[in-house]
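Q: this one's structure only:
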């Protein structure tokens, strides 16, 4: 396991280009299985989770060719479906939560899809019921082997139907959508997730020949087609990474410009940071400029004067993946904030590391924390810590970069799962960070 050694308290300056979106990449890479024709995808982030999925596709028989930096072609014309029942797949597949989205396209095109219980972040229970209930509604037979935690769905023919999802699951919507595009008849998905990355998947499928209406809403109507063709697709900038750079700039009182952010796809993210008192401006055609907050930043109260509450919600609400960053940024604000993480019951447990660094945080329960900001009058203290998951990892890294002294972060594979060459890009801005193996 790698380690980061960070000398904190250094002011940064410069420009940064956000990577391609991790969560979109995991969806559209699975979609290449829907056609035997060549699919070209650009702006693919070079991160552990995405590379693991590409490796799974290769082992499944997909022909993968690197065309350039972050650009690949994929052709799934000669697949080895026997690999799905191999011990190697059972081991490799469970290491990546995004592997669950292989099931929908495999079921749609080949009538069967299998997957071991996926892993991923240790942030609480993440059930798969929405995925498999959707497949069952389309006519698939479901089975589950409890001994080796292996899921399977099979169908001679999928048939379109109406379904109301029990939760607006992003991966669940993507999985069911990819199964429905080749089903016979019309499928209607209500309470569908409508995140920009789901919209991107819809756009990609439409360019392949799918018939989808309602893109961008929570009501999708899919008229099944007999086959899909190839396409070219470009992945959006990663909104979570963009939010992380905003938080980093404010917390280290640095002047940073984030280039080509895809502003119209950021939703409430700029608003959420502005409520913390952070100044950010849309600069040029599509850049975000964050000035150095040498006088700090002040949390806004609600109109009636009550303490600000920030909580996550399905799109177009605030993404839960940024709450960890917002929490750490609030530790140096003027004022107080109540942060409510509704979705995962273990995501806030990393705050004990911040408390050890001197942050004033009250963990009310597994879902809520009150943060009392220092207003930079008392800097966080450097410490040794371990990254528990991707988003907590980047938040601890931001804390370490702002802290007084030298911090050590272990288990940085968790950060590498979601952030491309983060240490190199930070050094380009002037950060003192070293990767130690």
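A: Now that the structure is in, tell me what you want to look at. Note that the structure is a prediction, hence the values are computed from the model and not measured. Residues are numbered from 1 along each chain as shown.
Q: from here on, just use CA atoms for contacts and neighbour counts.
A: OK.
Q: list the buried residues of the helix or strand residue 40 falls within.
A: Assigned by DSSP states H and E, residue 40 belongs to strand 38-42. Neighbour counts over strand 38-42 (16 or more other C-alpha atoms under 10 Å) mark 38, 39, 40, 41, 42 as buried.
Q: contacts for it?
A: Contact partners of strand 38-42, identified using C-alpha atoms under 8 Å, 6 or more residues apart in numbering, comprise 32, 70-76, 229-235.
Q: ok, residue 423 touching residue 434?
A: Yes. Counting by C-alpha atoms under 8 Å, residue 434 is a contact partner of residue 423 at 7.1 Å.
Q: so which of the contacts of strand 38-42 belong to strands?
A: Residues from those lying in strands, with DSSP state E as the criterion: 71, 72, 73, 74, 75, 231, 232, 233, 234.
Q: of all the buried residues of strand 38-42, which comes closest to residue 404?
A: residue 42 (39.8 Å; C-alpha to C-alpha).
Q: for that closest one, which non-adjacent residue is closest in space?
A: The spatially closest residue to residue 42, leaving aside those adjacent along the chain, is residue 71, at 4.1 Å (C-alpha to C-alpha, 6 or more residues apart in numbering).
Q: thought that neighbour was touching residue 45?
A: No. If you go by C-alpha under 8 Å, residue 71 and residue 45 don't touch, sitting 9.1 Å apart.
Q: alright, now check it against this:
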């Protein structure tokens, strides 16, 4: 188990380029199973979850070639379906939640799929019903082996269908879309997720020969086709990294420019940080955050305390609520952070309280943060990263704190942020990786 030793209180300065989007990468990588042709993908982040998925695809028979620092080619012309029955496959797939999205492509192209219960962040209940209900609407037969915790699906005769999703699940929508692109007839998906990463997947599939309309809305129409061809695709910059860097700049009074941010794809993320009092300057497609000694949280029009809550796109992404929460600890004012989707994602606030933050954990979903306005700096402590996003929030807190902090279990941070210590050290941080 590795740790970070972080010296706090340093002001950072410089330019940083966000990595390719982790959540998009997991969808796009699964889509390579839909064709026997070669697919080129650019801006693939070198992070643990993505690397594990690439390894799993390779074990399944996908030919993987690295052609540049962030570019790969994939060719799925010799997939070994027998590998799906091995304990090695089930073990590797269960360690990675994103592996669930191989099911849609496998059903579409091969008519069969098998997956053990997927892993991922321990942030609360993350049910799989949306995925499997969608597959069943397309005609797949579903069986869950409770003893081995294995999902078995027979999808040899998928046919298009109308479906109203019970929740606008991003991975669920992606999985169903990939299953439907080669199903016979027309599929209509209502209450579909419509976030930029899902739009990217649909655009890529259309370049491969799929017929998907309604992209960017919550109503998708798909005309099934017989087969798909190869293509080239470039991932968007990771919006979660962009938000993390904005929060980091504010907390550490740093002057940071985020390069090539694809601002028009960020939705309400910039405006939400502006409501936290953080100054953002758009310079072309770059975001410049000037050094701020103070930033003041906005209120609602009637003067009541601001609430920042997560919501499905185009609402505020739940992955950035941890960053909003930690950023608020040194703001002037008060904010209520409401994490609606996951009941265990706020449990890292006890570490911030130990560092001197004023936070009231109202219940598993809500926390009230009373900003210290830099009158009382946070203090360095030893803490453990519980999940990807909380881990980076704790890293931001440590970088702003007085003294030395130790963050254990940084494998969680490595799952979502590539070379984060090296990239921040290049801006003037003092982060040492301890194995």
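A: Structure's in. What do you need? Note that the structure is predicted; figures quoted are calculated from it, not measured.
Q: and the TM-score between these chains?
A: Comparison of the two superposed chains (TM-score structural alignment, normalised by the length of structure 2) gives a TM-score of 1.00, and 435 aligned residues with a C-alpha RMSD of 0.4 Å.
Q: residue 71 and residue 45 of structure 1: which is more packed in?
A: residue 45 (25 against 17; other C-alpha atoms under 10 Å).
Q: the more buried one and residue 237 of structure 1: what is the separation?
A: 9 Å (C-alpha to C-alpha, to the nearest Å).
Q: quick check: neighbours shared by those two?
A: 19, 20, 21.
Q: closest to residue 412 of structure 1 out of these?
A: Of these, the one sitting nearest to residue 412 of structure 1 (C-alpha to C-alpha) turns out to be residue 19, at 18.1 Å.
Q: tell me the contacts of the closest one?
A: Contacts of residue 19 of structure 1 by C-alpha under 8 Å, 6+ apart are 43, 44, 45, 237, 238, 241, 419, 420.
Q: among those, name the ones in helices.
A: residue 241 (DSSP state H).
Q: out of the contacts of residue 19 of structure 1, which is nearest to residue 248 of structure 1?
A: Of those, the one sitting nearest to residue 248 of structure 1 (C-alpha to C-alpha) turns out to be residue 241, at 10.3 Å.
Q: that closest one: neighbour count?
A: Residue 241 of structure 1: 24 neighbours (other C-alpha under 10 Å).
Q: what's it in contact with, if anything?
A: 18, 19, 419.
Q: strands of the stretch 251-400 of structure 2, start to end?
A: 255-258, 281-283, 286-289, 306-309, 334-338, 358-363, 366-370, 382-384 (DSSP state E, counting those that start in this stretch).
Q: make CSV out of these and add mean neighbour count and distance to residue 346 of structure 2.
A: Formatted as CSV, those follow (neighbours: other C-alpha atoms under 10 Å; distance: least, C-alpha to C-alpha, whole Å):
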stretch, mean neighbour count, distance to residue 346 of structure 2
strand 255-258, 22, 27
strand 281-283, 13, 30
strand 286-289, 21, 27
strand 306-309, 18, 13
strand 334-338, 23, 9
strand 358-363, 16, 8
strand 366-370, 21, 8
strand 382-384, 18, 14
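Q: out of these, which is closest to residue 97 of structure 2?
A: Short answer: strand 382-384, nearest of the strands of the stretch 251-400 of structure 2 by C-alpha to C-alpha, at 21.4 Å.
Q: give the aligned range of that closest one in structure 1.
A: Using TM-score structural alignment, strand 382-384 of structure 2 lines up with residues 384-386 of structure 1.
Q: mean shift between that stretch and structure 2?
A: Aligned to structure 2 and superposed, stretch 384-386 of structure 1 gives a mean residue distance of 0.2 Å (mean C-alpha distance after the TM-score superposition for structure 1).
Q: residues in contact with that stretch?
A: 353, 393, 407, 408, 409, 410, 411, 412.
Q: which members of these are positioned in strands?
A: 407, 408, 409, 410.
Q: could the residues you listed be laid out in CSV, adding distance to residue 224 of structure 1 and neighbour count?
A: Output for those, formatted as CSV (distance: C-alpha to C-alpha, whole Å; neighbours: other C-alpha atoms under 10 Å):
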residue, distance to residue 224 of structure 1, neighbour count
407, 54, 24
408, 53, 20
409, 49, 21
410, 48, 21
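Q: closest one of those residues to residue 341 of structure 1?
A: Closest to residue 341 of structure 1, out of all of these and judged by C-alpha to C-alpha, is residue 409, at 24.0 Å.
Q: make sure the closest one is actually in contact with residue 1.
A: No. Applying C-alpha under 8 Å, one finds residue 409 of structure 1 not in contact with residue 1, separated by 10.7 Å.
Q: returning to what we had before: just give me how far the match of strand 382-384 of structure 2 sits from the chain centre.
A: Put simply, stretch 384-386 of structure 1 sits 23 Å off its chain's centre (C-alpha atoms, centre = their mean, to the nearest Å).
Q: all helices of the stretch 51-200 of structure 1, in order?
A: With DSSP state H, counting those that start in this stretch as the criterion, the stretch 51-200 of structure 1 has helices at 87-93, 103-110, 129-137, 170-180, 196-207.
Q: in the third one, which residues are buried?
A: In terms of neighbour count (16+ other C-alpha under 10 Å), helix 129-137 of structure 1 has its buried residues at 130, 131, 132, 133, 134, 135, 137.
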